[in-house]
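Asks: pasting the sequence and the predicted model now:
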Amino acid sequence: MKKHLLFYLVFLLALGYSSFAQEALFRAQNIISPEIHDDSSVTFRLFAPNAKSVQVTGDFLPSVKMDTPMGQMDGPGKAEMTKESNGVWEFKAPALNPELYSYSFVIDGFTTTDPSNPFLNRDVASVTNIFLVGKGQADFYRTNDIPHGTVARRWYDSPGLGMDRRITIYTPPGYEKSTEKLPVLYLLHGAGGDEEAWIALGRTAQIMDNLIAEGKAKPMIVVMPNGNVIQDGAPGEGSKGLYKPSFMIAKTMDGTYEGAFTDIISFVESNYRVQADKAHRAIAGLSMGGYHALHISRYYPNTFDYVGLFSAAIMAREDATGKVYSNFDETLKAQMDNGYKLYWIAIGKTDFLYDANKEFRTKLDGMGMKYTYVESEGGHIWRNWRVYLTQFAPLLFN
């Protein structure tokens, strides 16, 4: 009898624990987070019954200044979440402007992703959740019901770097069935990025599909290389295997990449149907990629008719003594004298590179070198760079 009673008690205990576990699992699986309401407000939820404090952090909140290896930059703000009686923490953001946003949770000081949201992006070594709000600008970032291009990861031989390297290439809708030769935009990432950055964080395929479908941009090929010359591919995609990405990698801004860039052009023009002349080549990049675009277009001064500098780093560091950086003024003047159709500079008002860009524009003014200047709100952030691409691409190859 005692054995039966003990068994019964153990059974009840196990049943109770199982019910609690199933209830916790059920709650976690059925949480909607983020919930985007009709008025564009957004509610975030997290089931964490034993947590003492939970915050949400993301670029939908007012930015804060953060110290980084590149100096002070805008970082995501934080907001306290409120614990409900069922163990679910909540925070409701007011109506947000149309945009692609990223966020994370901070649980008792530990930053983590939202288990209820499977949509993620990696920026250098940080992984965050993403969500889209509203129409307008956000529509450029959606996969809409329109013809779609193709995104391919290719490997090309780089004699200048002594290795095969991975590259991401977008071809517009209908490319495979067409015989038309197309223009090319070479689109370069910033420090800590790689050949995955523009396609994932920048939403390049969605932006180009939507611009082309609306007749706002010419069909073009977009080439997104890896600017880290000691890598053959992004972390986890190259021969070095699975390792933690770093913000600044050796030799990224010493002239090696710029000097070997013709390897990329040669690969594209040998493997794709392109119009292989200056009038049908564009180069643009963000931050370090803007730096690369500036120096590549200047070092090869009769190669690109369109140049885009998005929040660009400008001048080489004192320890960068590569041939690419010599005769800066002379090669810039040669680029000007050779002629071009568009030299486009864009930066946010609070970007840490704002003053450097202002000084560069003063230099261009003194030379009489024409450019188009766009100044936006905000700082050194992907939100700006996606917008810049939607503004820059329609100006190409017209």
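Replies: Received, thanks. Residues are numbered from 1 along each chain as shown.
Asks: contacts and neighbour counts: CA atoms only from here.
Replies: Fine.
Asks: now the helices for the stretch 201-350 of the chain?
Replies: Per DSSP state H, counting those that start in this stretch, the stretch 201-350 of the chain carries helices over the ranges 204-213, 256-259, 262-271, 288-299, 328-338.
Asks: redo those as JSON lines? Include distance to Ala79 and mean neighbour count.
Replies: JSON lines is the format used below for the helices of the stretch 201-350 of the chain (distance: least, CA to CA, whole Å; neighbours: other CA atoms under 10 Å):
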{"stretch": "helix 204-213", "distance to Ala79": "30", "mean neighbour count": "23"}
{"stretch": "helix 256-259", "distance to Ala79": "41", "mean neighbour count": "22"}
{"stretch": "helix 262-271", "distance to Ala79": "45", "mean neighbour count": "15"}
{"stretch": "helix 288-299", "distance to Ala79": "31", "mean neighbour count": "26"}
{"stretch": "helix 328-338", "distance to Ala79": "47", "mean neighbour count": "16"}
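Asks: distance to Leu9 added to those, as TSV?
Replies: Below are those laid out as TSV (distance: least, CA to CA, whole Å):
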stretch	distance to Leu9
helix 204-213	59
helix 256-259	71
helix 262-271	71
helix 288-299	66
helix 328-338	83
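Asks: quick one, which of those helices gets closest to Asn398.
Replies: helix 204-213 (13.3 Å; CA to CA).
Asks: just checking, what packs against the closest one?
Replies: helix 382-392 (3 or more CA pairs under 8 Å, 6 or more residues apart in numbering; DSSP states H and E).
Asks: pull the residues that contact the helix it packs on.
Replies: 99-100, 137, 140, 201-203, 207, 211, 286, 308, 310-311, 344, 346-348, 376, 378 (CA atoms under 8 Å, 6 or more residues apart in numbering).
Asks: out of those, list just those in strands.
Replies: Glu99, Leu100, Leu286, Gly308, Phe310, Trp344, Ala346, Ile347, Gly348, Ser376 (DSSP state E).
Asks: try this one side by side with the last:
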Amino acid sequence: MLLLSFFAFNGYAQENLNFGKQKEIISPEVHENGTVTFRLKAPAARKVEVQGDFQPAGSNSAGTDRMVLNADSVWTFTTKVLPSELYSYSFIVDGLKIRDPNNVYLIRDVASVVNVFLVGKGIADLYKVTDVPHGTVSKRWYNSDGLKMSRRLTVYTPPGYESTKENYPVLYLLHGVGGDEEAWMQLGRASQILDNLIATKKVKPMIVVITNGHTINSAAPGESSKGMYKPVMMTPDVFNGDMEQYFPEIIKFTESNYRIKKDKANRAIAGLSMGGFHSLYISANYPNTFAYVGLFSPAILPPSNNQQPIYQQLDKKLSIQAKNGFKLYWIAIGKKDFLFKNVETYRKKLDTIPLKYDYVESEGGHTWSNWRAYLTEFLPLLFN
């Protein structure tokens, strides 16, 4: 009787799992030819649109594309052929922006959450998790005496770090005004890029330390004792000098806790936007610390507190940095970036000093598609 009951229940359970089974909705569907189809079942909706960073600037003025309602109550839209890239998107249903319920892959950018997908056969293949040896990504807390708080870092150690006694060079990688210590890993796909480039021996194994540049926050939103507050882009600490002033604490922590080659030739610093601004001033104020400097779309703007010693006499500091010598000072920006003219003015300053630099000018603007690409170009230049 017990056996009969078990088989009866098991059969019912299996039937119940299939009861009312509906046709699976795949969205987004990335096709072999590089087009992408989005689908959303919304039978009561009157208007459904898809909004994503794959639309060219000015597309439909609102940056959206209308989806079409099919007979099965599923709204669909298929893109033109898209270049290889990591893309983000949302749906807009009768004016309300929502996530794609059929896509579990989400990324937070400041206070917004968007769905993402990859189109391969190009640069985005570096953004994929592939079958290669993987580095370790850890969250580490360090004590900042200057800021009087414990703060969190993201640290990437290369494949094999745990099983060897080797010492490694280090890259300090800084985020933009809307980011935190998670941004380069989530939006920037930094660990995937590093794994893939190290595996092909295009990049030397290195440790990468990703900081939190908002000095009033100890960690990313929801990851500290401040609780689950709504993130904002422009915090009061932006360009106030604290990040630059107390950066040596981060170097000290890293070199005390990891097997680091503790000399200038094996230190690099780079950042995007606000992080580029920080990298500029940190490397200028500690002019014999970094052999490699990378400024990705740097936010070369007037500091919020010009009276801070850290921001004064920049020309003199850059001159000292130039005389001390370095291996690479690398600047990259998109032609449509709103900071393009600022960077152009800064380059003229460097020409006058003179401070030798490498310059890369790309298409596009102030976007993660550029910053990911810059990282893939910058990393192979380090520690050679």
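Replies: The structure has been received and is ready for your questions. Please read these numbers as outputs of a predicted model, since none were measured by experiment.
Asks: mind checking the TM-score on these two?
Replies: Laid over one another, the chains give 0.93 as their TM-score (TM-score structural alignment, normalised by the length of structure 2), with 365 aligned residues with a CA RMSD of 1.4 Å.
Asks: right, and the helices of the stretch 201-350 of structure 1 - which one's nearest Phe352 of structure 1?
Replies: So among those, helix 288-299 is nearest, using CA to CA, at 13.0 Å.
Asks: what angle sits between the closest one and helix 328-338?
Replies: 70 degrees (axes from the mean of the first three to the mean of the last three CA atoms, to 10 degrees).
Asks: okay, buried residues for stretch 47-62 of structure 1 please.
Replies: The neighbour-count check on stretch 47-62 of structure 1 (16 or more other CA atoms under 10 Å) flags Phe47, Ala48, Val54, Gln55, Val56, Thr57, Gly58, Asp59, Phe60, Leu61 as buried.
Asks: can you tell me the closest non-neighbouring residue to the corresponding residue of structure 2 for the third one?
Replies: The equivalent of Val54 of structure 1 in structure 2 is Val48 (alignment by TM-score structural alignment). The shortest distance from Val48 of structure 2 to any non-neighbouring residue, by CA to CA, 6 or more residues apart in numbering, is to Val93 (4.6 Å).
Asks: wait, which of the helices of the stretch 201-350 of structure 1 is closest to Asp277 of structure 1?
Replies: Of those, nearest to Asp277 of structure 1 by CA to CA is helix 262-271, at 9.8 Å.
Asks: equivalent range in structure 2 for that closest one?
Replies: Going by TM-score structural alignment, helix 262-271 of structure 1 lines up with residues 248-257 of structure 2.
Asks: the counterpart of Val209 of structure 2 in structure 1 - how many residues pack around it?
Replies: Alignment note: Val209 of structure 2 maps to Val223 in structure 1; criterion TM-score structural alignment. Val223 of structure 1 sits with 23 neighbouring residues when counted by other CA atoms under 10 Å.
Asks: repeat for Gly222 of structure 2
Replies: 12.
Asks: wait, it touches Met228, no?
Replies: Yes: using CA atoms under 8 Å, Gly222 of structure 2 is in contact with Met228, at 4.5 Å.
Asks: just checking, Gly227 of structure 1 touches Lys251?
Replies: No: Gly227 of structure 1 lies out of contact with Lys251 (CA under 8 Å); the separation is 9.6 Å.
Asks: common neighbours of those two, please.
Replies: Common neighbours of Gly227 of structure 1 and Lys251 (CA under 8 Å, 6+ apart) are Tyr257.
Asks: compare the two (neighbour count), which wins?
Replies: Set side by side, Gly227 of structure 1 and Lys251 show more neighbours around Gly227, with 30 against 14, by other CA under 10 Å.
Asks: quick check: that one vs Leu6 of structure 1, distance?
Replies: 67 Å (CA to CA, to the nearest Å).
Asks: that older thread, closest one of the buried residues of stretch 47-62 of structure 1 to Thr179 of structure 1?
Replies: Asp59 (43.1 Å).
Asks: which one is that closest one nearest to, not counting chain neighbours?
Replies: Pro76 (4.7 Å).
Asks: show me what contacts the one you found?
Replies: Thr57, Gly58, Asp59, Phe60, Leu61, Pro62, Ser63, Val64.
Asks: in helices, which of those appear?
Replies: Among these, no member falls in helices (criterion: DSSP state H).
Asks: next step: those restricted to strands.
Replies: Using DSSP E, these in strands are Thr57, Gly58, Val64.
Asks: of the residues you listed, which is the nearest to Phe397 of structure 1?
Replies: The closest of these, once distances to Phe397 of structure 1 are taken by CA to CA, is Gly58, at 36.6 Å.
Asks: and the alignment partner in structure 2 of Gln206 of structure 1, what does it touch?
Replies: Matched by TM-score structural alignment, Gln206 of structure 1 corresponds to Gln192 in structure 2. Going by CA under 8 Å, 6+ apart, Gln192 of structure 2 touches Leu126, Tyr127, Lys128, Val129, Thr130.
Asks: list the contacts of the residue mapped onto Phe131 of structure 1 from structure 2.
Replies: Residue pairing (TM-score structural alignment): Phe131 of structure 1 is matched to Phe117 of structure 2. Counting by CA under 8 Å, 6+ apart, Phe117 of structure 2 touches Pro28, Leu86, Tyr87, Ser88, Tyr105.
Asks: what about the helix or strand encompassing Phe117 of structure 2, how far off from structure 1?
Replies: Assigned by DSSP states H and E, Phe117 of structure 2 belongs to strand 112-119. Strand 112-119 of structure 2 differs from its equivalent in structure 1 by a mean of 0.6 Å after superposition (mean CA distance after the TM-score superposition for structure 1).
Asks: and Ser239 of structure 1? What does it align with in structure 2?
Replies: In structure 2, Ser239 of structure 1 lands on Ser225 (TM-score structural alignment).
Asks: tally of neighbours for that match?
Replies: 10.
Asks: then the one 4 residues further on?
Replies: Summarising burial for Tyr229 of structure 2: neighbours were counted as other CA under 10 Å, giving 9.
Asks: and if you look at the one 4 residues further on?
Replies: Using other CA under 10 Å as the criterion, Met233 of structure 2 is surrounded by 14 other residues.
Asks: equivalent analysis for Phe6 of structure 2, please.
Replies: So Phe6 of structure 2, with other CA under 10 Å, has 11 neighbours.
Asks: can you check Thr111 of structure 1 too?
Replies: 15.
Asks: report the secondary structure state of the aligned partner of it in structure 2.
Replies: Using TM-score structural alignment as the criterion, Thr111 of structure 1 maps onto Lys97 of structure 2. Following DSSP: H, G, I helix; E, B strand; the rest coil, we place Lys97 of structure 2 in the strand state.
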